[in-house]
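# Fold the following, please.
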Amino acid sequence: MTRLPALFVSHGSPMLALDDGLAHRFLVGLGRVLPRPAAILVVSAHWETETPKVSAVERPRTIHDFGGFPRALFEMQYPAPGAPDLAARVAELVPGTQVDPARGLDHGAWVPLKLAYPQADVPVTQLSVQSHLGPAHAYEIGQALRPLRDEGVLILGSGSFTHNLHEFRSSVQEQPPAPWAVAFADWMAQRLEQGDTAAVLDYRNQAPFGLRNHPTEEHLLPLMTVMGAAHPGETLAARHRSYTYGILAMDAWGTAQAA
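I've put the predicted structure just below:
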């Protein structure tokens, strides 16, 4: 069986599902360039729990966990089948994980999936994040999940490379990025390319404008899980880099053989 990659994508605003742009186009083409997965495990920034939880719903509902957007966004559905067997396997690999019988797909999951797999025909489930336990814990979760990549599972971390919504100054999607966002994103990109795991996990102390770009950690933790899911001899490589609204870096990174 082909080893599937582990990928981190930035989902930005929920309007990513509707609005054309560089990140939108990247995600539209993503499903066509990847080996077809048997199932997808999404680690979404929008499901935070005290301890790990994984959803085992047969038909997960589409959760519209946002407000103030056009009606067309609330009418969107992503009727993909669930993956209860995958949920059971995740609970086996990550000790202490609780199986949730009701959780649907939040917009951190269905927005990128609707673009990459619009037919909604790949079984999918979600794993929660534990923001209070920090990057090292998220990385360890990824290490535990590594075997899934050889079992036909696409591990998809969905968050945001930069995420400070208090800095929104304009609804204009295409505009020059803020210097503080660029400085952080470029620092992160360099460390990821170098495979400097220790520095990335300690980004809040080492990265320029670390706290300004991530006042809270939930949107970067899925990246840490994807890092942990890399096998020896792999590093993360940039699949996409762009900015939206001047403050959101829309980076996507995936496992690749080290140069």
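# Please count neighbours and contacts with C-alpha atoms only from this point.
Fine.
# Just give me the neighbour total for Phe69.
11 (other C-alpha atoms under 10 Å).
# I misspoke; the intended subject was Asp186.
Neighbours of Asp186 using other C-alpha under 10 Å come to 14.
# Please apply the same query to Pro147.
16.
# Next: Gln257.
12.
# Who are the contact partners of it?
With contact set as C-alpha atoms under 8 Å, 6 or more residues apart in numbering, Gln257 has these partners: Gly233, Glu234, Thr235.
# ok now stretch 217-230, how far from the chain's centre?
8 Å (C-alpha atoms, centre = their mean, to the nearest Å).
# Pretty sure Ala249 sits against Ser242.
Yes - between Ala249 and Ser242 there is a contact under C-alpha atoms under 8 Å: 5.9 Å.
# the more surrounded of these two?
Higher neighbour count among Ala249 and Ser242: Ala249, with 27 against 17, using other C-alpha under 10 Å.
# Please generate a structure for the following sequence too, so the two can be compared:
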Amino acid sequence: MPSAVEPSPSASGPRPLPVYFIGHAGVGLLFDESPRNHVVQDNLRAIGEEIRAITPRPKAILTFSGHFEASEIHGPGVIEVNVKKGTHIQHDFVNDFHDSRPSVYEYEWPHTDAPELAVEVWRHLGRAGIKAKRVERGVDHGVWVPFKLMFPAEGEDAAPLDVPIVQVSTFHGYDLAAQIRLGEAVAALRNEGYLIVASGMAVHSFEAIASIRDAATDAERERVRDLVLAESRAFDAALRAALAAKGARAREQALLRLAADGPALRRCHPTVEHFTPLLVAAGAATDADEAVPLGVNVVEPGMSYLNVRFA
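All right, here's what the predicted structure looks like:
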């Protein structure tokens, strides 16, 4: 589908680069042999192929990850931009794999960073009225785990990423409208060679998964599992409906109305850091962009692996 990913000339000049939201999953994405995980992997590989087909090549990928939220120490309303040279990947896993699968701590993902471009982004945020701090950190698993599949650096299917990555945080806290404003602030960078990839999850609730595991009996476990799956599917469907709204403002407002349903949001996102990258991506989209879900839909109890292209 080259027309969907290749910026093409128009009456007002070249189209801006697309925006992607990807469901990144955990490190199990790289070794789980379940049929469901293979579907999630294939979905991400297809997006990697799309990105590699973009011409002309982006000068950088601007990433927003559910695992890079601005530090509370800076106070509300401050964004962090990673300007470190030679970033390492962080083995920042939720679970402790030292006994069960110690090899995950040996995973690497060769990549290029560009501190000078990160500073360019930092300056742009300041001009756009966003308070931003420069920080130095590694690449969290919300980026390198899916990118390791999308842009494999080794093996017979090797297709390493040929542009640098620039990491920008989301805002700390629960001001969800601010995340959309952050997306709006970086939207202009789409015309300057930056491809925006936001990485989170449409549904992300370890709390819900724990409620299944902790049920007292098999019958109760099955009942809770069915309930959690129904809630996850309902939120995923409502999210897709919100994304289908026509026009940037209508799409953003539909997402905020969905988030305003506190009980539904809390059940599917007990904490919001995996939801906020989607709001940033939506904010970076314009009236000319359509939100297109990509790949095969995968929803399980407490998790949704939705992927979306805005273009």
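# Could you report the TM-score for this superposition?
TM-score for the superposed chains, counting by TM-score structural alignment, normalised by the length of the first structure: 0.89, backed by 251 aligned residues with a C-alpha RMSD of 2.2 Å.
# re earlier: looking at neighbours, which among the contacts of Gln257 of the first structure is most surrounded?
Of these, with other C-alpha under 10 Å as the count, Thr235 tops at 22 neighbours.
# mind listing what the alignment partner in the second structure of that one touches?
In the second structure, the residue paired with Thr235 of the first structure is Glu290, using TM-score structural alignment. For Glu290 of the second structure, the contacting residues are Ala244, Lys246, Arg309, Phe310, Ala311, by C-alpha under 8 Å, 6+ apart.
# that older thread, so which of the contacts of Gln257 of the first structure sit within strands?
Among the contacts of Gln257 of the first structure, DSSP state E puts Glu234, Thr235 in strands.
# Serialize the contacts of Gln257 of the first structure to a markdown table and add fields for distance to Gly104 of the first structure.
Converted to a markdown table, these look like this (distance: C-alpha to C-alpha, whole Å):
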| residue | distance to Gly104 of the first structure |
| --- | --- |
| Gly233 | 35 |
| Glu234 | 32 |
| Thr235 | 31 |
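# Now do the same for Ala252 of the first structure: its match in the second structure.
So, by TM-score structural alignment, Ala252 of the first structure is matched to Asn307.
# what about the strands in the first structure?
Using DSSP E, strands in the first structure cover 6-10, 39-48, 53-55, 98-100, 124-129, 153-159, 234-240, 243-244, 248-249, 252-257.
# Not counting the fourth one itself, show me its contacts.
If you take C-alpha under 8 Å, 6+ apart as the criterion, strand 98-100 of the first structure is touched by Thr51, Pro52, Lys53, Val54, Ser55, Ala56, Val57, Ala87, Ala88, Ala91.
# Check the gap between the fourth one and Ala91 of the first structure for me.
When you say that, I think you mean Val54 of the first structure. 7 Å (C-alpha to C-alpha, to the nearest Å).
# And the spatially most central residue of the first structure, how close does it get to Ala238 of the first structure?
Note on the first structure: the residue nearest the mean C-alpha position is Ser158, at 1.4 Å, using C-alpha atoms, centre = their mean. Going from Ser158 of the first structure to Ala238 of the first structure by C-alpha to C-alpha gives 15 Å.
# Quick check: the match of Thr235 of the first structure vs Glu50 of the second structure, distance?
Where Glu50 of the second structure is concerned, Glu290 of the second structure sits at a distance of 16 Å (C-alpha to C-alpha).
# do the same with Leu44 of the second structure
10 Å.
# Look at the two and report which has more neighbours.
Taking neighbours as other C-alpha under 10 Å, Leu44 of the second structure and Glu50 compare with Leu44 leading, 25 against 16.
# chain center to the longest helix that the second structure contains: distance?
Ordering each helix of the second structure by length in residues (DSSP state H) puts helix 218-243 first. Offset of helix 218-243 of the second structure from its chain centre (C-alpha atoms, centre = their mean): 21 Å.
# now swap in stretch 294-308 of the second structure and tell me
That offset, for stretch 294-308 of the second structure, works out to 13 Å (C-alpha atoms, centre = their mean).
# and if you look at stretch 273-289 of the second structure?
With C-alpha atoms, centre = their mean, you get 10 Å for stretch 273-289 of the second structure.
# when you align them, which residue in the second structure goes with Ala17 of the first structure?
Per TM-score structural alignment, Ala17 of the first structure is aligned with Leu30.
# Can you report how many residues neighbour that match?
Neighbour tally, Leu30 of the second structure, other C-alpha under 10 Å: 17.
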